[in-house]
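1. Need a 3D model of the sequence below.
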Amino acid sequence: MTTIYQYIKRMENNDFTTLPLNEVDVLILNELVYFPLDEYINSDLNHQSGIKLNDLYFLLENTLKEMKKENWVLVSEARIRLLKAISQAKRYQEVIIFGFVNQIKVEEELQFAAMCLGLPTNELLVSYRGTDDTLTGWKEDCNLIYNRLVPAQRLAKNYLTAVYHAFRGVSLTISGHSKGGNLAIYAAAFQDEETQNSIRNVYSFDSPGFHLETIETVSYQNIQPKISHYVPEDSIVGMTLFHSQAPIVVKSRKKGFSQHIATNWQIADKQLERLDDRSDFSYLIDAAVKEWTIDRNDEELKKIFNSCFDLLYETGAESLIEITSNPIKFSRLFLERLNLLELADREFLEHNLTNLGDVIKSHLVEQKRDRYHMMAFQFNDWLSNFQLSEHLTFESTLLNKFKERFIQKKEA
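-> Model (predicted):
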């Protein structure tokens, strides 16, 4: 069991001919799309206008501390350490970054960033950024829950199309973390057959899924065998909406939501370290959120999220950094704006948000009850030395009860 930094050190002298690009490399290189590279790399799909990785760190070195101070969400200490490590590793030094694009449009509720990484082996990695620190980015994430298409997905598709036409004959690998993984899958899924044939793999790292209508399209099904969806044990984001395959569960050095940070994931040899299953915590939150979502139609969900983000914007905040820099002041402003809502609107919002907490609590109680029942069943099994009957196994716990409830609702 090693960290990604130890993996880089261990593999630093293996070029991509000796050791082909693997899932760990993709995870590492994908983290670079989070750096604000607008001033250093242009959007031209021309690798000659790009920057080699052994030069990138030295180009940014004197500004990294300031970048971190201005935006610790994107430029974290872990990502700075990662950038320095790969800039010193022979394996990555000849990789070229180019075609960097970054767009944020508040009025369109759009947050999108992507870039290309050219390998010496005539391979191309197309990486999509996940959510940044802007409220616009987080709003677009929420829009995924009730919209079948968001602006970033459209741009992701168009970006990949342009990359393919600029580099015909090159083997493509597509990747993304968090919302970026959703964009990677969407972009690959809605290409023509020729472009899809050029795609070797699509990597989704703890990324939200899609509505069932999207998954069931022929184009999505064509790319589905090439998709690898990874989630940490305590995954929340990666279980949002629906996925076309069971996730690959990986081990993290952290617990809870910190597992969403990819630099915390563990490595076993040349792949991410596997676990047998997700945690009870992940199953509980997944089941509760899906139940809460299913009980509301798209218009109700849209009203809930629009109301929440309108209140956030009315405080004057535009990013998570602004909110967390002075949480007391923000909380006061938020409550003031909440109290100014029309009574019916405030009651609607409070009712739905309170109900989400109630649903989570009810699932927590049921999960604990299931666990205690299972402990009793296992103890009885140990005493009497016989196998539990099928209806008393783990298969009848909270998750499957929820699945049955969901199926009944969909059929109704």
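2. C-alpha only now, for contacts and for neighbours.
-> OK.
3. measure stretch 7-25 end to end?
-> 9 Å (C-alpha to C-alpha, to the nearest Å).
4. correction: stretch 170-186
-> So stretch 170-186: terminal residues 20 Å apart, C-alpha to C-alpha.
5. now do stretch 289-304
-> Across stretch 289-304, first to last residue, C-alpha to C-alpha, it's 14 Å.
6. Any idea how many residues pack against the closest residue to residue 274 other than its chain neighbours?
-> Spatial nearest neighbour of residue 274, excluding adjacent residues (C-alpha to C-alpha, 6 or more residues apart in numbering): residue 250 at 4.5 Å. By other C-alpha atoms under 10 Å, 24 other residues sit near residue 250.
7. now residue 357
-> 13.
8. That one should be in a helix, yeah?
-> Yes: per DSSP: H, G, I helix; E, B strand; the rest coil, residue 357 lies within a helix segment.
9. ok, it - contacts?
-> Residues near residue 357 by C-alpha atoms under 8 Å, 6 or more residues apart in numbering: none.
10. what about it, distance to residue 371?
-> The value you get for residue 357 to residue 371, if C-alpha to C-alpha is used, is 21 Å.
11. Nearest residue to the residue most central in space within the chain in space, please, no chain neighbours.
-> What sits nearest the mean C-alpha location of the chain, by C-alpha atoms, centre = their mean, is residue 178, with 1.3 Å. The spatial neighbour of residue 178 that comes closest, neighbours along the chain excluded (C-alpha to C-alpha, 6+ apart), is residue 207 at 4.0 Å.
12. and what of residue 95?
-> Closest to residue 95 by C-alpha to C-alpha, 6+ apart is residue 119, at 5.0 Å.
13. hang on, isn't the one you found packed against residue 96?
-> Yes: the criterion here is C-alpha atoms under 8 Å, and residue 119 meets it with residue 96 at 6.8 Å.
14. Compare these two (neighbour count), which wins?
-> Legend: neighbour count by other C-alpha under 10 Å for residue 119 and residue 96, higher for residue 96 (22 against 17).
15. quick one: the more buried one from residue 126, how far?
-> 12 Å.
16. residues shared between the contacts of these two?
-> Common neighbours of residue 96 and residue 126 (C-alpha under 8 Å, 6+ apart) are residue 117.
17. So the residue nearest to residue 178: helix, strand or coil?
-> coil.
18. Let's compare: structure for the following, please.
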Amino acid sequence: MAELTNWQGLDVRELLRAECYQDMIGDLWDPEGSRALLEAVAASPRYRGVRVCGYRSVSDAETTEQFAAMTFRFPAGFSYLAFRGTDSTIVGWKEDFNMAFRCPVPAQESAARYVDEAADAIDGPLLCGGHSKGGNLAVYGAAMCPDVARERIERAYSHDGPGFVEEFLSGNAFADLSGRIDKTLPRSSIFGMMFETQEDYAIVESTEFSLLQHNPFSWVVDGRDFVYCERLSAGARYVDGSIREMLLAVSPNERERFVDALFSVLEATGAERFADIAGNLRESLPVMLQAAQGFDKDTRRFVSQTIVAILKCALLPKRPQIDMPAAGKSLAEQLEAWQSELLR
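-> From the prediction side, this is the model:
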């Protein structure tokens, strides 16, 4: 809808147009859940009169950028700048991993420009927020926008968003914003614990398991707040430790080489989405093995440990109430055999 790109925008209730649903939610991870959320928001007195505006979107495989944001203007006078997270494509994942050695990535630069543009266009207090990569962009954009805009930002919300490189975390811009950051993670967070993280965070219960907890529709709410727990799951700590330890033990140039190698292996499968690889392991594993054969041993170790850690967490959840399929053990053995073969 062209009306969403200007700063006057549309009343949220005007988004309830059946002919627009496919464009708005058709490519999302949970289209039905997103439609139900839109309808609930439009019907709620709490959000009555909210205007949706300032929509911007960039998707560029050549520059490895995926960026989108929009603003919600509330009748009370404040505005919420919302940043979209990563989709399930390999391009989207690569931009996330690029954050391990590069700051800013193109989407982060776009986020800072967006906050500046919004601050020029609208009055009143500002809130920034997002889920997954969107949480990272919300924090970066709020920290790196011009001082006059940053002074108007009351809070920046990162919902299971990945962290930052040390250079950004030790800078003055982050220090100025740090007391205004709210970070939430699900109990089995993988994405939100990637890379360096100095933000304080709260851990939220989820009705899902493993990587599926990344879906915020699974986060448990009681009344007006989340239901919190004390610590991350063992699986989340394992994957976080595996990836972070390998990346932070080497120089930024080495991190870049590792990440490029990892994604050359993933892209060799021909899959556009990580879920396509996970759903077709019997064909994907031999292709990835062949693609990684020319790398040195340290690179093969990073590639194999990263892929195996994520696949184990995604495909071998361990929750007492879940009846594990009989194939679970053989799948674990397949992954271990693949890793052993790659490291020979």
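19. rewinding a little: contacting residues around the aligned partner of the residue nearest to residue 95 of the first structure in the second structure?
-> Counting by TM-score structural alignment, residue 119 of the first structure lines up with residue 74 in the second structure. Neighbour list for residue 74 of the second structure: 47, 49-51, 80 [criterion: C-alpha under 8 Å, 6+ apart].
20. Could you dump these into a markdown table and include distance to residue 124 of the second structure and secondary structure?
-> Formatted as a markdown table, the contacts of residue 74 of the second structure follow (distance: C-alpha to C-alpha, whole Å; DSSP: H, G, I helix; E, B strand; the rest coil):
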| residue | distance to residue 124 of the second structure | secondary structure |
| --- | --- | --- |
| 47 | 17 | helix |
| 49 | 16 | coil |
| 50 | 14 | coil |
| 51 | 14 | strand |
| 80 | 11 | strand |
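21. Those residues: which two are farthest apart?
-> Taking C-alpha to C-alpha, the two most distant members of the contacts of residue 74 of the second structure are 49 and 80; they sit 13.8 Å apart.
22. In terms of neighbours, single out the busier of the two.
-> residue 80 (20 against 16).
23. Tell me who's in contact with the closest residue to the more buried one other than its chain neighbours.
-> The spatially closest residue to residue 80 of the second structure, leaving aside those adjacent along the chain, is residue 127, at 4.6 Å (C-alpha to C-alpha, 6+ apart). Contact partners of residue 127 of the second structure, counting by C-alpha under 8 Å, 6+ apart, are 78-81, 153-157.
24. What are the boundaries of the helices in the second structure?
-> Per DSSP state H, the second structure carries helices over the ranges 21-25, 31-43, 90-98, 106-121, 133-144, 147-150, 166-169, 172-177, 234-248, 252-267, 274-278, 281-292, 297-315, 327-342.
25. For residue 218 of the second structure, find the nearest of the ones you listed.
-> The nearest among those, by C-alpha to C-alpha, is helix 31-43 at 10.4 Å.
26. What is the mean deviation of that closest one from its aligned residues in the first structure?
-> Aligned to the first structure and superposed, helix 31-43 of the second structure gives a mean residue distance of 1.6 Å (mean C-alpha distance after the TM-score superposition for the first structure).
27. In the first structure, what range does that helix match?
-> So helix 31-43 of the second structure sits over residues 76-88 in the first structure, by TM-score structural alignment.
28. that older thread, tell me which residue of the first structure lines up with the residue nearest to residue 80 of the second structure.
-> Under TM-score structural alignment, residue 127 of the second structure pairs with residue 173 in the first structure.
29. can you count the residues close to residue 248 of the second structure?
-> 17.
30. residues contacting it?
-> 195, 255.
31. what's the counterpart of it in the first structure?
-> Residue 248 of the second structure maps onto residue 294 in the first structure, by TM-score structural alignment.
32. Also residue 236 of the second structure?
-> So, by TM-score structural alignment, residue 236 of the second structure is matched to residue 282.
33. what's the closest non-adjacent residue to that match?
-> That would be residue 234: by C-alpha to C-alpha, 6+ apart, it lies 4.8 Å from residue 282 of the first structure.
34. What is the equivalent residue in the second structure for the one you found?
-> Under TM-score structural alignment, residue 234 of the first structure pairs with residue 188 in the second structure.
35. Surely that match and residue 230 touch.
-> No: using C-alpha under 8 Å as the test, residue 188 of the second structure is too far from residue 230 to be in contact (11.9 Å).
36. With neighbour numbers in mind, choose between the two.
-> residue 188 (28 against 10).
37. Next up, the contacts around the more buried one.
-> Applying C-alpha under 8 Å, 6+ apart, the residues near residue 188 of the second structure are 209-211, 213, 232-236.
38. Okay, buried residues for the helix or strand hosting residue 410 of the first structure please.
-> Assigned by DSSP states H and E, residue 410 of the first structure belongs to helix 398-411. By neighbour count, with 16 or more other C-alpha atoms under 10 Å as the criterion, the buried positions of helix 398-411 of the first structure are 398-399, 402, 406.
39. what residue of the first structure matches up with residue 169 of the second structure?
-> With TM-score structural alignment as the criterion, residue 169 of the second structure matches residue 215.
40. which residues touch residue 65 of the second structure?
-> Contacts of residue 65 of the second structure (C-alpha under 8 Å, 6+ apart): 58-59, 91-92, 95, 105-107.
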